[in-house]
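Visitor: Here is a sequence together with a model predicted from it:
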Amino acid sequence: MMEKIDQTMLAFYEQADLSPDLVKAITYSIKAGGKRIRPLLCLQVLAGFGLDLTASHYQVAVSVELIHTGSLIHDDLPAMDDDDFRRGLPTNHKQFGEALAILAGDGLFLDPFALLAEADLPEAIRLRLISELSRAAGSFGMVAGQALDMAGEGQSLALADLQAIHANKTGKLLTFPFVAAGLMAGQSQPVLEQLRQAGQLVGLAFQVRDDILDVTADFADLGKTPQKDLLAEKSTYPSLLGLDKSYEILDSSLDQAQAIFADLALTQGFEQTAIQETIERLRLHA
């Protein structure tokens, strides 16, 4: 799966010949790697419902990864988190300059909707996917979460405010793969709601995990500058609740997500092995 995920993204940009410099900047960040957890989750849920994976399934799965990659480029800019490294490599703006990095991020935000629109899927499903991804990524999701996150720098936020930031900044892009897979698999509304809940739980766990690593891991582990949240005086789960409670929230969220897939295995015949293993790998050990 991982190799085909990368191939799908890079093959899409092989068609773009208007600006070689733009494509070079975009593919630099794509090739920098990453866990590819968003497309992987989507594909594993599809396979769990018994579907044979097609090129269109991969197109949908990578659409969210492209937006995630674009968000990292913009996140690293001097006006945002101002970082020099990402995944152990110079950040996009350090490699190509700020202007081209901004445009690379712009391309990665907009291009996924062509992938969704051109996927060989029923029209009604394509429309739902486009709507879901837009609301997860834009002013109703990730971008709004980023704005709230920046506004909260230097403040001691209430837990509810921190939860709202991260439910949007991180959670909605991690919820999309679950819901998208359910839509493509033709699942009922109750099952779609279970999948949405699982995605929200994994999104919460992922953010808490990231907050923990920011204060416990070093550059070699992170591939980026550690303790950036501390330097920016951002409220995080460890700063508000302490590390022990943060570990508890991480594990509890993952336990609840795994319980949803255990239930789907019983009620829908869902093959849960792969998705359970992926969720389990998100755990940290204090």
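Guide: Alright, I've got the coordinates. Keep in mind that what you see is a predicted model, and the values were worked out from it rather than measured. Residues are numbered from 1 along each chain as shown.

Visitor: going forward, measure contacts and count neighbours with C-alpha atoms only.
Guide: Noted.

Visitor: Around residue 189, count how many other residues there are.
Guide: By other C-alpha atoms under 10 Å, 11 other residues sit near residue 189.

Visitor: List the contacts of it.
Guide: With C-alpha atoms under 8 Å, 6 or more residues apart in numbering as the criterion, no residue contacts residue 189.

Visitor: Distance check, it against residue 183.
Guide: Distance, residue 189 to residue 183, by C-alpha to C-alpha, to the nearest Å: 9 Å.

Visitor: Over to residue 151?
Guide: Distance from residue 151 to residue 183, by C-alpha to C-alpha: 35 Å.

Visitor: Put this next to the first one:
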Amino acid sequence: MVQNIINPSLKNPQIFNLESFDLCRYLATAKARVEKALEASIKVKYPETIYESMRYSLMASGKRLRPILCLATCELFGGDDSMSMPTACAMEMVHTMSLIHDDLPAMDNDDYRRGKLTNHKVYGEDIAVLAGDALLAYAFEFIADNTQNVPSDRILRVVSRLGRAVAAEGLVGGQVVDLESEGKPDTTLETLNFIHRHKTAALLEASVVSGGILAGADTEDIKRLTIYAQNIGLAFQIIDDILDITSTSEELGKTAGKDIIAQKVTYPSLLGIPESQIQAQNLIDLAKSQVQCYGSPAIPLMRIADYIIARTY
């Protein structure tokens, strides 16, 4: 149960009531704000092909969980969209880049993403690689050029966080170990955790922590947010692994069962589905314990954590 208090360190936080909080409405409203900002973020101009390719994947809907987490965390510490929306959009740009590249024949070789043909199936492998590169570079430019009402040192910290989340210490490092582990049934749980702390959790962590940094969260707050995000990130991947087995391609919007085809070790393959579900719930409980101290303003983060293991796609 969320404590009925407001942490005095928060600056004009938005207050929520646990009993009346409507997560579906909250997510839908936040997603609509993100979609509007993303739509305006990239305009098609010459050479049209690259901008169309970028927009094709960026605007292919999706849960928009990373930008929503960035907005929610900034709101928790008294910030608003003018402070956090550019970074929220940048997180989705980077996430989209990772999906475009992950789907390439040299990586996971997938034909569908978010219910649509993958980028390289529409534009070719060459343009897909370049579209991912362009989204990655533009993400940093977008933060720097569009963030308002935030001191420059905070913006610099966010740019640094995002860079680390993507590079060899983050997403890229996790992807490398993931590729190296394919077809190796002796992959350990320790290695699997390393892969997904980097490949999946790192960008979720950057999204959450950046929202706090932009709004002026202090060092102790950042520690709490980091632990929260790392745990929901790993839980997110465990549920992804389970859904890859239990759901259809139509439900997922991407090819189901591809982990088995690629001979990847997953949490269900190591632990079984029941134990994987238990581990995911434990991670969510640990995550929620880190933000309970903020009282009712933390209800969105608490409920989003619950959503991560309750989702069906």
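Guide: Nice, thanks for sending it over. Given the structure is predicted, the values throughout are model-derived calculations rather than measurements.

Visitor: TM-score of the superposed pair?
Guide: Scored against TM-score structural alignment, normalised by the length of structure 1, the superposed chains reach a TM-score of 0.94; 280 aligned residues with a C-alpha RMSD of 1.5 Å.

Visitor: Which residue ranges of structure 1 form strands?
Guide: Ranges of strands in structure 1, per DSSP state E, are 85-86, 89-90.

Visitor: which stretch among these comes nearest residue 284 of structure 1?
Guide: Ranking those by proximity to residue 284 of structure 1 (C-alpha to C-alpha) places strand 85-86 first, at 21.1 Å.

Visitor: residue range for that closest one in structure 2?
Guide: Using TM-score structural alignment, strand 85-86 of structure 1 corresponds to residues 112-113 of structure 2.

Visitor: compared with structure 1, how much does that stretch deviate?
Guide: Mean deviation of stretch 112-113 of structure 2 relative to structure 1 after superposition (mean C-alpha distance after the TM-score superposition for structure 1): 0.7 Å.

Visitor: residues making contact with that stretch?
Guide: Contacts for stretch 112-113 of structure 2 (C-alpha under 8 Å, 6+ apart): 118, 253-255.

Visitor: ditto for stretch 162-179 of structure 1
Guide: Identification of contacts with stretch 162-179 of structure 1 by C-alpha under 8 Å, 6+ apart yields 38-39, 41-42, 45, 61, 64, 68, 132-133, 136-137, 140-146, 148-149, 192, 195-204, 206-207, 235-237.

Visitor: switch the cut-off to 6 Å
Guide: Where contact means C-alpha atoms under 6 Å, 6 or more residues apart in numbering, the residues beyond stretch 162-179 of structure 1 that reach it are 42, 136, 141-142, 145-146, 148, 195-196, 199-200, 203.

Visitor: how far away is the equivalent of residue 213 of structure 2 over in structure 1 from residue 141 of structure 1?
Guide: Residue 213 of structure 2 maps onto residue 183 in structure 1 when the alignment is built from TM-score structural alignment. Applying C-alpha to C-alpha, the value for residue 183 of structure 1 to residue 141 of structure 1 is 19 Å.

Visitor: Residue 226 of structure 1 too?
Guide: 26 Å.

Visitor: neighbour count winner among the two?
Guide: Shown here are residue 226 of structure 1 and residue 141; by other C-alpha under 10 Å, residue 141 has more neighbours (22 against 18).

Visitor: residue in structure 2 matching the more buried one?
Guide: Structural alignment places residue 141 of structure 1 opposite residue 170 in structure 2 (criterion: TM-score structural alignment).

Visitor: do the same with residue 252 of structure 1
Guide: Per TM-score structural alignment, residue 252 of structure 1 is aligned with residue 282.

Visitor: Give the burial count for its match, as a bare number.
Guide: Neighbours of residue 282 of structure 2 under the rule other C-alpha under 10 Å: 13.

Visitor: Now the counterpart of residue 229 of structure 2 in structure 1. Nearest residue, chain neighbours left out?
Guide: Using TM-score structural alignment, the partner of residue 229 of structure 2 in structure 1 is residue 199. If you skip the residues right next to it in sequence, residue 199 of structure 1 has residue 175 as its closest partner in space, 3.8 Å away by C-alpha to C-alpha, 6 or more residues apart in numbering.

Visitor: and residue 228 of structure 1, how far is that from residue 83 of structure 1?
Guide: Separation of residue 228 of structure 1 from residue 83 of structure 1 (C-alpha to C-alpha): 9 Å.

Visitor: So those two - more neighbours on which side?
Guide: residue 83 (19 against 16).

Visitor: Now do the contacts for the more buried one.
Guide: Shown in contact with residue 83 of structure 1 (C-alpha under 6 Å, 6+ apart): residue 76.

Visitor: For burial, what's the neighbour tally of the aligned partner of residue 144 of structure 2 in structure 1?
Guide: Counting by TM-score structural alignment, residue 144 of structure 2 lines up with residue 117 in structure 1. Counted with other C-alpha under 10 Å, residues neighbouring residue 117 of structure 1 total 17.
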